[in-house]
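**Q** turn this into a model:
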Amino acid sequence: MADQTDKSWLKAILKPLAPAFREVMVMSLFVNLLALGLPVFVMQVYNRVVFYKGTQTLIALVAGVAIVILFDYVLRQARSRVLQKAALLIDVELGRALFNKVSALPLRMLESRPSNYWHSLFRDADTIRNMFSGPTAVLAAELPFIPIFIVIVFVIAEPIAWVLLVIV
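**A** Predicted coordinates:
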């Protein structure tokens, strides 16, 4: 039973942030799809521009890939902003919950523990906030798209996909 209440405080803090995390997942989907723009650009340059000497095609491809890179940048910045807002909310709610727990403790218990104990408690809270808002959150949002990349590589070039599967 104690294990259930130990987890419920974190769920209570993270539950209001579920829409933000869904938004991050949608942005990550589009960021990962846009990341395919550069390899497709290179493939098209080799297939159409170099082989047929199509400079007009090259101009159109460069314009297209510039737009893709711009959208990729905008989406990454927006995803970063959403994660920063989530980090702020986690920080506020986690700090509030931690303050309420610590202030509810009897004074005798507060005095019996060394200051390093309380310092590590707040440092652990900072670790939780960083886990849900930093590079770990971005990695967790992008990991589900690895199978999509592998399938797309299989469609484009099966031998390269087998090499990719061996590496992964």
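
**Q** from here on, just use CA atoms for contacts and neighbour counts.
**A** Will do.

**Q** if you count contacts, what does the host helix or strand of residue 164 end up packed against?
**A** For residue 164, the host element (DSSP states H and E) is helix 158-167. Where contact means 3 or more C-alpha pairs under 8 Å, 6 or more residues apart in numbering; DSSP states H and E, helix 158-167 is packed against helix 146-156.

**Q** packing partners of the helix it packs on?
**A** Packed next to helix 146-156, using 3+ C-alpha pairs under 8 Å, 6+ apart, are helix 158-167.

**Q** to compare against the first, here's the next sequence to fold:
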Amino acid sequence: MSKPKTAIAVYDRYPTETILSKGGSFSWVLNRDVAIQCRYLICCRSFAQDNQLKDSAFLIGKISDIVPSPDPEKTTQKRWMIEFSEYALVDIPNVWKKWQNPVRYFDSEEIQELEEKLGKSLDELDFQPMMKAKGEPKPEAEPELERDVKPLTIKEAKIGLAKSFGVDVDAIEIIIRG
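**A** Just a heads-up that it's a prediction; the model follows:
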């Protein structure tokens, strides 16, 4: 049985300003079902920048959602953006261990190693709220409330899901269990 994953580490090529202006780290091929259960995003440098060494962690965010990537790169693979509600700037050397895949899920033991390098727990970091485009704090991700959802037919749901995922309507199957 695999250990539960508590964070996602990514080998990011974008500067901090770009990640913060977009609202998260983007264009990742990942398992959304696993990723959405993680609490933290750990961005590691894929090259030296701003006096930080390659392979160092430079930003830790509290994950709020995993959404389709806004990255315009042409690709046949579905890519995701990891959004976060709060972030902390850090400089932790040698976090990235030359893993081949640029997305790595961390379990509690790997988080503990990271916290030892940091000298405190991730919860103790000085997290800042994400800002909207005009410098206002970004609201926390709100859970979808049933009263805001209108009833749908199966056909309407399939059409909406097909549009969201960029697939043919016939590729959508809906199972209702009672």
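
**Q** how alike are these chains, TM-score-wise?
**A** The TM-score (TM-score structural alignment, normalised by the length of structure 1) is 0.20; 64 aligned residues with a C-alpha RMSD of 5.9 Å.

**Q** and the helix holding residue 164 of structure 1, what's buried?
**A** By neighbour count on 16 or more other C-alpha atoms under 10 Å, the buried set for helix 158-167 of structure 1 is residue 161.

**Q** what distance separates that helix from the middle of the whole chain?
**A** Remark: helix 158-167 of structure 1 is offset 25 Å from the chain centroid, using C-alpha atoms, centre = their mean, to the nearest Å.

**Q** pretty sure residue 43 of structure 2 belongs to a strand, no?
**A** Yes: counting by DSSP: H, G, I helix; E, B strand; the rest coil, residue 43 of structure 2 falls inside a strand.

**Q** quick one: it from residue 164 of structure 2, how far?
**A** 27 Å (C-alpha to C-alpha, to the nearest Å).

**Q** higher neighbour count, those two?
**A** Ranked by neighbour count (other C-alpha atoms under 10 Å), residue 43 of structure 2 and residue 164 place residue 43 first, with 29 against 10.

**Q** my read: that one touches residue 58, true?
**A** Yes: with contact defined as C-alpha atoms under 8 Å, residue 43 of structure 2 reaches residue 58; the gap is 6.0 Å.

**Q** on that earlier part again, ok, residues contacting the helix holding residue 164 of structure 1?
**A** For helix 158-167 of structure 1, contacts defined as C-alpha atoms under 8 Å, 6 or more residues apart in numbering pick out 150, 153, 154.

**Q** that helix to helix 146-156, inter-axis angle?
**A** Interaxial angle of helix 158-167 of structure 1 relative to helix 146-156 (axes from the mean of the first three to the mean of the last three C-alpha atoms, to 10 degrees): 150 degrees.

**Q** just give me the closest of the contacts of helix 158-167 of structure 1 to residue 94 of structure 1.
**A** Of all these, residue 150 has the smallest distance to residue 94 of structure 1: 38.4 Å, by C-alpha to C-alpha.

**Q** what is the neighbour count of the closest one?
**A** 18.

**Q** one more: residue 113 of structure 2?
**A** Neighbours around residue 113 of structure 2, by other C-alpha under 10 Å: 12.

**Q** let me know the secondary structure of it.
**A** helix.

**Q** which residue of structure 1 lies farthest from its centroid?
**A** Distance from the C-alpha centroid of structure 1, by C-alpha atoms, centre = their mean, peaks at residue 108 (42.6 Å).

**Q** any idea how far residue 10 of structure 1 is from it?
**A** 27 Å.

**Q** residue 2 of structure 1 now?
**A** Residue 2 of structure 1 is 14 Å from residue 10 of structure 1, by C-alpha to C-alpha.
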